[in-house]
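Engineer: Attaching a predicted model along with its sequence, questions to come.
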Amino acid sequence: MTDASPPPQVQPRNPLHGLTLEAIVTALVDEYGWEGLDARIPLRCFAFEPSIKSSLKFLRKTPWAREKVEGLYLFMLRERRRNAGG
């Protein structure tokens, strides 16, 4: 008997579901720019010769930094919704 892993759960209320880290970083750079991103989350990959590629390399190896980036992305979405409604 083999252990079959359960199918991935559908997460309709999770705004990060289905998004790549690259899409998240790109959206944040479009919204805040590299300087603004570094001001909100001070990381070397955002401050010194920033690029999507170098940022992804660092964030994939650094779970705590990835969590901060994902949190900022969720904050950005909330702010957009708040501003669109008012």
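Structural biologist: Now that the structure is in, tell me what you want to look at. Residues are numbered from 1 along each chain as shown.
Engineer: going forward, measure contacts between C-alpha atoms and count neighbours the same way
Structural biologist: Noted.
Engineer: which secondary structure elements does the lengthiest helix in the chain contact?
Structural biologist: As assigned by DSSP state H, the longest helix anywhere in the chain is helix 63-85. On a contact count with 3 or more C-alpha pairs under 8 Å, 6 or more residues apart in numbering; DSSP states H and E, helix 63-85 meets helix 21-40, helix 52-61.
Engineer: which one of those helices lies closest to N83?
Structural biologist: helix 21-40 (13.9 Å; C-alpha to C-alpha).
Engineer: and the very next helix or strand once past that closest one, how far from the chain's centre?
Structural biologist: Downstream of helix 21-40, the next assigned helix or strand under DSSP states H and E is helix 44-47. In terms of C-alpha atoms, centre = their mean, to the nearest Å, the centre of helix 44-47 is found 15 Å from the chain centre.
Engineer: before we go on, here's another structure to hold up against the first:
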Amino acid sequence: MEKENDLNSAEKQLNNPLHGVRLADILDYLVKKHGWEYLGDRFNFRCFTHDPSVNSSLKFLRKTDWARKKVEDFYVKSIERERRG
């Protein structure tokens, strides 16, 4: 039974586009691809609009689950669009 649960967990991770991707890497990618101004317009988070930095954004996103989810979902959509061409 335990091996079956381990296999299910492993399968879920294989299908998870965020598996193994750090939040800092997500932010770096989004900033390089879209820029702080676009991210600030899209999300209107103070850490994106007022003297933006990766460190301030990491602090905010690690404390604020709903905001982190929005950024992660946007990252996944951006990656999918890029792969499609």
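Structural biologist: Received it, and whenever you're ready, just let me know what you need. As the structure is a computational prediction, the values presented were derived from the model and not from experiment.
Engineer: For the two chains, what TM-score is obtained?
Structural biologist: The TM-score (TM-score structural alignment, normalised by the length of structure 2) is 0.83; 77 aligned residues with a C-alpha RMSD of 1.4 Å.
Engineer: okay, the helices and strands packed on helix 63-85 of structure 1 in JSON lines with distance to N83 of structure 1 and mean neighbour count next?
Structural biologist: Formatted as JSON lines, the helices and strands packed on helix 63-85 of structure 1 follow (distance: least, C-alpha to C-alpha, whole Å; neighbours: other C-alpha atoms under 10 Å):
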{"stretch": "helix 21-40", "distance to N83 of structure 1": "14", "mean neighbour count": "16"}
{"stretch": "helix 52-61", "distance to N83 of structure 1": "27", "mean neighbour count": "14"}
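Engineer: And those helices: which comes nearest E79 of structure 1?
Structural biologist: The closest of those to E79 of structure 1 is helix 21-40. By C-alpha to C-alpha, the value is 11.3 Å.
Engineer: Which stretch of structure 2 lines up against that closest one?
Structural biologist: Helix 21-40 of structure 1 lines up with residues 23-42 of structure 2 when matched by TM-score structural alignment.
Engineer: quick one: the matching stretch to structure 1 mean distance?
Structural biologist: Superposed on structure 1, stretch 23-42 of structure 2 shows a mean distance to its aligned partners of 0.8 Å (mean C-alpha distance after the TM-score superposition for structure 1).
Engineer: Mean per-residue distance, stretch 65-82 of structure 2 versus structure 1.
Structural biologist: So stretch 65-82 of structure 2 averages 0.5 Å relative to structure 1 (mean C-alpha distance after the TM-score superposition for structure 1).
Engineer: Spatially nearest residue to the most centrally placed residue in structure 2 (excluding sequence neighbours)?
Structural biologist: In structure 2, the centroid-proximal residue (C-alpha atoms, centre = their mean) is E72; its distance is 2.8 Å. Counting by C-alpha to C-alpha, 6 or more residues apart in numbering, E72 of structure 2 lies nearest to I26, which is 7.4 Å off, once chain neighbours are set aside.
Engineer: Thank you kindly, that will do.
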